[in-house]
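**Student:** Fold the following.
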Amino acid sequence: MDKIIVQSEDFDLTTEVALAKASNSNIGAIVSFVGTVRDLESKNLNTMTLEHYPGMTEKSLKSIADKAKNKWELQSVTIIHRIGKLDVNDQIVLVITASRHRQEAFDSCNFIMDFLKTDAPFWKKESTSKSENWVKSRLQDEEKKKHWKNEN
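**Tutor:** Sure thing, here's the model as predicted:
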């Protein structure tokens, strides 16, 4: 059972892992990743606002999950991505992959995050006491994604 959601509300890791685990009795490994708002360059970040294009975003997330499922034998994929105004240390994204074997769960979770960072249509605006700036894409995120294209 896959779960792909874009929401403003927070999520509960324990609840989501339990739901992923309950979806299939062949699961031998569950890997989760929780991304949080951080003050990356010590800018005294107050908030980060995430915007998206409804419909297109969910379609993109499903496509990323499908690519992972085509590459690995996964029993379950969960992607929950938050939107709206978030504070430092708030949860932004949850990715859970469940498979029969741990390496598939680890690799697929990394794969999904690498593609989320580059291919999902989210826009992030950082707000400090002095300014507001849209976050630009980072070359290192594109480089991480290339790893998966070269691995076959």
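
**Student:** going forward, measure contacts and count neighbours with C-alpha atoms only.
**Tutor:** Fine.

**Student:** Check the offset of the helix ranked longest in the chain from the chain's centre.
**Tutor:** In the chain, assigned by DSSP state H, the helix with the most residues is helix 102-119. What separates the centre of helix 102-119 from the centre of its chain is 9 Å, taken as Cα atoms, centre = their mean, to the nearest Å.

**Student:** What residues sit buried inside the helix or strand that that helix is followed by?
**Tutor:** Note on helix 102-119: by DSSP states H and E, the next helix or strand toward the C-terminus is strand 122-128. Buried residues in strand 122-128, defined by neighbour count with 16 or more other Cα atoms under 10 Å: 122-124, 126-127.

**Student:** ok, which pair from those is furthest apart?
**Tutor:** Distance extremes for these: the farthest pair is 122 and 127 at 16.3 Å, using Cα to Cα.

**Student:** For residue 79, which residues are in contact?
**Tutor:** When contacts are counted by Cα atoms under 8 Å, 6 or more residues apart in numbering, residue 79 touches 3-5, 61, 93-96.

**Student:** whoops, I mixed them up, residue 64
**Tutor:** Residue 64 sits next to 112, 115-116 when contact means Cα under 8 Å, 6+ apart.

**Student:** Here is the second sequence; please produce its structure so I can put it next to the first one:
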Amino acid sequence: GVPVGLGCDGSSSADTASLWLEARTAMLQGKLRHGAAAMTARDALEIATRGGAGCLGRVGEIGELSVGACGDLVVWSLDGPAFAGALSDPIEAWLRCGPNSARHTVVAGKPIVLDGAPVHGGLDEMLLCHRAIAAGMQSALDA
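**Tutor:** I've put the predicted structure just below:
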């Protein structure tokens, strides 16, 4: 069959660049078209991770946690009021009630965010630089 995946390409098409939003939308659209049981949160997660890897021809390399894979991982907390009634399936809770900030993020086996804070400093400076570049680009478009 044809691989099916989800993706987002950044702020040029969607300002949030959120794969979470794409997965949630896919799940809700599936339920809308085919009924409540048609598309589960786990189905959406599968399409967003392994499905995306399949579309890129990178099965076993990305989109999963396995020996030899890249080792990227994000951990979200299910604490707080948004998740207060989420008692049965953590993936369903995450997809329906999120998103929230990542508690931990690991890329290529290296921690990037721990306990909600970037491991490496300089985030404020990077954001200032980004805003200045974005403002310059917007000014050029408006001219």
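
**Student:** May I have the TM-score of the superposed chains?
**Tutor:** Counting by TM-score structural alignment, normalised by the length of structure 2, the TM-score of this superposition works out to 0.25. Behind it: 55 aligned residues with a Cα RMSD of 4.3 Å.

**Student:** Quick one: end-to-end distance for stretch 111-125 of structure 1.
**Tutor:** Using Cα to Cα, to the nearest Å, one end of stretch 111-125 of structure 1 lies 25 Å from the other.

**Student:** So which residues make contact with it?
**Tutor:** In this structure, residues lying in contact with stretch 111-125 of structure 1 by Cα under 8 Å, 6+ apart are 48-53, 56-57, 60-61, 64-65, 68, 95, 132-135, 137, 141-142, 144-145, 148.

**Student:** Give me the subset of those residues that lies in helices.
**Tutor:** Among the contacts of stretch 111-125 of structure 1, the members falling in helices (DSSP H) are 56-57, 60-61, 64-65, 68, 141-142, 144-145, 148.

**Student:** Pull out the buried members of those residues.
**Tutor:** Among those, those buried by neighbour count (16+ other Cα under 10 Å) are 57, 60-61, 64-65, 68, 144-145.

**Student:** and these, which two are the farthest apart?
**Tutor:** The distance between the two most remote of these (Cα to Cα) is 21.0 Å, for 57 and 144.

**Student:** How much space separates residue 26 of structure 2 from residue 128 of structure 2?
**Tutor:** Relative to residue 128 of structure 2, residue 26 of structure 2 is positioned 34 Å away (Cα to Cα).

**Student:** More neighbours: which of those two?
**Tutor:** In terms of neighbours (other Cα atoms under 10 Å), residue 26 is the more surrounded of residue 26 of structure 2 and residue 128; the figures are 21 against 12.

**Student:** For that one, which non-adjacent residue is spatially closest?
**Tutor:** Taking Cα to Cα, 6 or more residues apart in numbering, and ignoring the residues beside it in sequence, residue 26 of structure 2 has residue 44 as its nearest neighbour in space, at 6.6 Å.

**Student:** Let's verify the one you found: helix, strand, or coil?
**Tutor:** Under DSSP: H, G, I helix; E, B strand; the rest coil, the three-state class of residue 44 of structure 2 is helix.

**Student:** quick one: it and residue 127 of structure 2, what's the gap?
**Tutor:** 31 Å.

**Student:** out of these two, which sits in the more crowded spot?
**Tutor:** Between residue 44 of structure 2 and residue 127, counted using other Cα under 10 Å, the more crowded position is residue 44 (25 against 11).

**Student:** Now do the same contact list for that one.
**Tutor:** If you count contacts by Cα under 8 Å, 6+ apart, residue 44 of structure 2 has them with 23-24, 26-27.

**Student:** In helices, which of those appear?
**Tutor:** 23-24, 26-27.

**Student:** hmm, back to that, among the buried ones among the ones in helices among the contacts of stretch 111-125 of structure 1, which one sits closest to residue 20 of structure 1?
**Tutor:** residue 65 (14.2 Å).

**Student:** surely that closest one meets residue 76?
**Tutor:** No - the pair formed by residue 65 of structure 1 and residue 76 falls short of the contact definition of Cα atoms under 8 Å, at 9.5 Å.
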